[in-house]
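J.: 3D model of this:
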Amino acid sequence: MNLKDKVVIVTGGARGLGEAFARGIVREGGRVVIGDLLDVEGSAVAKDLGPDALFLHLDVTDADNWERVVAQTEEHFGRLDGLVNNAGVTASGTPVVDEPLDSFQRIIQLNLVSVHTGMHFAVPAMRRAGGGSIVNISSAAGLIGLALTSGYGAAKWGVRGLTKVAAVELGRERIRVNSVHPGMVLTPMTASIGLVPDEGAFPNNPYRRVGKPEELVGAVTYLLSDAASYTTGAELAVDGGWTAGPTVEYVMGQ
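T.: This is a model prediction of the structure:
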């Protein structure tokens, strides 16, 4: 997808999915601002990508950070055309009735409230640019009820709903807002819960394996590009068919 001259902020861009998105944007001719708390890793990615990339320290839960990052993006690249709200944390793995309140609130803050804050500060810059595209990274857990993900699932369903509200409100200003819903993808975050890339190791989906970060890049760059000029308020599952339904093996009890 052609992203020539488009300027995009990617949160959580220092590693995992965010790094893959940042690299994909530059590969397609765009310019990227990598926002992350991981200064060393983020700076290394930006240096590797060259002059079309800039790293800026960003705590997505801090409004002042967001205001600074958007201002520095416009100052450095002259405009802002896109935002990928990718930063977040994984589920606690705790049943609803056992999840501590502070844990639930932290997950909501990082995975949902930060998306609203990012849009709050990015949209005025997109208005100045004449339009733009926002891609909110939700999850398969934002499409189905997934056990042991109460805070995470609630946040990702919230991202899905917030995306649709923003799409309706911003459409007339040529600002598109869509959500992407990854299934299980092997990243530093998910590796901590024991995911492995082996074929057949994840029989829950028709592909029988977890995804790779680069397999999400095409969906995100499409939604950022002008090829998706008539696409807003959509939800795109990139999950190996996980949310399409149970596998044959599961249905047949094999």
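J.: drop to CA atoms for contacts and neighbour counts, all remaining ones
T.: Will do.
J.: quick one: contacts for Gly93?
T.: Contacts for Gly93 (Cα atoms under 8 Å, 6 or more residues apart in numbering) come out as 148-149.
J.: kindly report the same for Leu37.
T.: So Leu37 contacts 12, 57-59 (Cα under 8 Å, 6+ apart).
J.: again, but for Arg79
T.: Arg79 touches 7, 73, 125-126, 128-129, counting by Cα under 8 Å, 6+ apart.
J.: ok, of those residues, which one's closest to Leu143?
T.: Met126 (28.4 Å; Cα to Cα).
J.: helix, strand, or coil at that closest one?
T.: Secondary structure assignment for Met126 (DSSP: H, G, I helix; E, B strand; the rest coil): helix.
J.: ok, it - contacts?
T.: Contacts of Met126 by Cα under 8 Å, 6+ apart are 79-82, 132, 175.
J.: want to throw those into TSV with secondary structure and distance to His181?
T.: Converted to TSV, the contacts of Met126 look like this (DSSP: H, G, I helix; E, B strand; the rest coil; distance: Cα to Cα, whole Å):
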residue	secondary structure	distance to His181
Arg79	coil	28
Leu80	coil	24
Asp81	coil	22
Gly82	strand	18
Gly132	strand	20
Ile175	strand	20
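J.: so which of those is the most crowded?
T.: Counting by other Cα atoms under 10 Å, Leu80 has the largest number of neighbours within the contacts of Met126, with 30 neighbours.
J.: pretty sure that one sits against Val8.
T.: Yes: under the criterion of Cα atoms under 8 Å, Leu80 makes contact with Val8 at 6.3 Å.
J.: now the buried members of the contacts of Arg79.
T.: 7, 73, 125-126 (16 or more other Cα atoms under 10 Å).
J.: second chain to compare with the first, below:
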Amino acid sequence: MPSPQRFTGKVAFVTGAASGIGRAAALAFAREGAEVAIADRDEAALEQVRAEMAGTGAAVLPIRCDVSRPAAVEAAVAGTVARFGRLDCAFNNAGVENRAAPVHAIELDEWDRILDINLRGTFVCMKHEIAQMLRQGGGVVVNTSSGAGVRGVAGGASYAASKHAMIGLTKSAALDYAKANIRVNAILPGNIATPMMDRFTGGDIQKAIDREPVGRLGKPEEIAEAVLWMSSDLGAFVTGAAIAVDGGWSL
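T.: Prediction:
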């Protein structure tokens, strides 16, 4: 069993931290000893997560941040370093689902919205996170892709495109920084019990359950545990990986 304090002395930065997988990961990092910066554009929900994390005894820095705005991302990473002095683990989890439509019916504004947040936002986060990790001599980045990053999704071309591209970005960055003591990996969640899944299914969760070979939705905490493993010394020989945690959905 891993030590409950495997991140003592470490600093974690989590985007999309106000709900779902991001919230679960932020809480998990805090429980295991990390100082945690939590970033999200939903300030009220972010404050609720901060209050939940108070019980862990961890130092927590809430930051209102829209990852589609590069200046906000740069300020968020800089603010994290100013508060905690370094950045050891970055979990780039912020993302949105698309409005379902076949390719010919996707509006350009909708395409740009999905790519700006899911892909460009992740790139900008990585740009500033990795620059800090280079200055301090190492770190770990984990990006949230999706099972939709390795398979097609009817009505979801923009989302699938963003998540496929994120895997290429992750693998390329892993090679760029392999000799600099910086590991970069991607987590590929399946159908997880989150507010995003509620929106995507229109509240008909059984649709998502029916797609899962194991016959249930995943829990945000199950994804968080995989993220922490990749971020810890237990995953020290893992870089450039795209690891599916999806109950077999992407097979």
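J.: of the contacts of Arg79 of structure 1, closest to Gly240 of structure 1?
T.: Val7 (29.6 Å).
J.: closest to Val180 of structure 1 among the buried ones among the contacts of Arg79 of structure 1?
T.: Using Cα to Cα, the buried ones among the contacts of Arg79 of structure 1 come closest to Val180 of structure 1 at Val7, 19.5 Å.
J.: the aligned partner of the closest one in structure 2 and Ile114 of structure 2, how far apart?
T.: Taking TM-score structural alignment, Val7 of structure 1 has Val11 as its aligned residue in structure 2. For Val11 of structure 2, the distance to Ile114 of structure 2 (Cα to Cα, to the nearest Å) stands at 29 Å.
J.: now do Ala161 of structure 2
T.: 9 Å.
J.: for Leu61 of structure 2, same thing?
T.: For Leu61 of structure 2, the distance to Ile114 of structure 2 - Cα to Cα - is 27 Å.
J.: which of the two has more neighbours?
T.: Using other Cα under 10 Å as the criterion, Leu61 of structure 2 and Ile114 rank with Ile114 on top: 23 against 17.
J.: that one maps to what in structure 1?
T.: So Ile114 of structure 2 corresponds to Ile107, using TM-score structural alignment.
J.: mind listing the helices for the stretch 101-250 of structure 2?
T.: Ranges of helices in the stretch 101-250 of structure 2, per DSSP state H, counting those that start in this stretch, are 108-115, 121-136, 157-177, 195-201, 205-211, 220-231.
J.: tell me which residues of the first one come out buried.
T.: Residues of helix 108-115 of structure 2 classed as buried under the neighbour-count rule (16+ other Cα under 10 Å) are 111, 113-115.
J.: what of the longest one?
T.: Residues of helix 157-177 of structure 2 classed as buried by neighbour count (16+ other Cα under 10 Å): 157-167, 169-171, 173-174, 177.
J.: that helix vs structure 1 - mean distance after superposition?
T.: Compared with structure 1 after fitting, helix 157-177 of structure 2 deviates on average by 0.4 Å (mean Cα distance after the TM-score superposition for structure 1).
J.: whereabouts in structure 1 does that helix align?
T.: If you align by TM-score structural alignment, helix 157-177 of structure 2 falls on residues 150-170 of structure 1.
J.: could you check how far that stretch is from the centre of its chain?
T.: Distance of stretch 150-170 of structure 1 from its chain centroid, counting by Cα atoms, centre = their mean, to the nearest Å, is 12 Å.
J.: pretty sure Gly142 of structure 1 contacts Lys156?
T.: Yes: with contact defined as Cα under 8 Å, Gly142 of structure 1 reaches Lys156; the gap is 4.5 Å.
J.: name the residues that touch stretch 242-251 of structure 2?
T.: Counting by Cα under 8 Å, 6+ apart, residues outside stretch 242-251 of structure 2 touching it are 146-148, 150-151, 167, 185-191, 211-214, 218, 223, 226.
J.: which of these fall in strands?
T.: Here DSSP state E is the test, and these give 185-189 as lying in strands.
J.: alignment lookup: Phe123 of structure 2 to structure 1.
T.: Checking TM-score structural alignment: Phe123 of structure 2 goes with His116.
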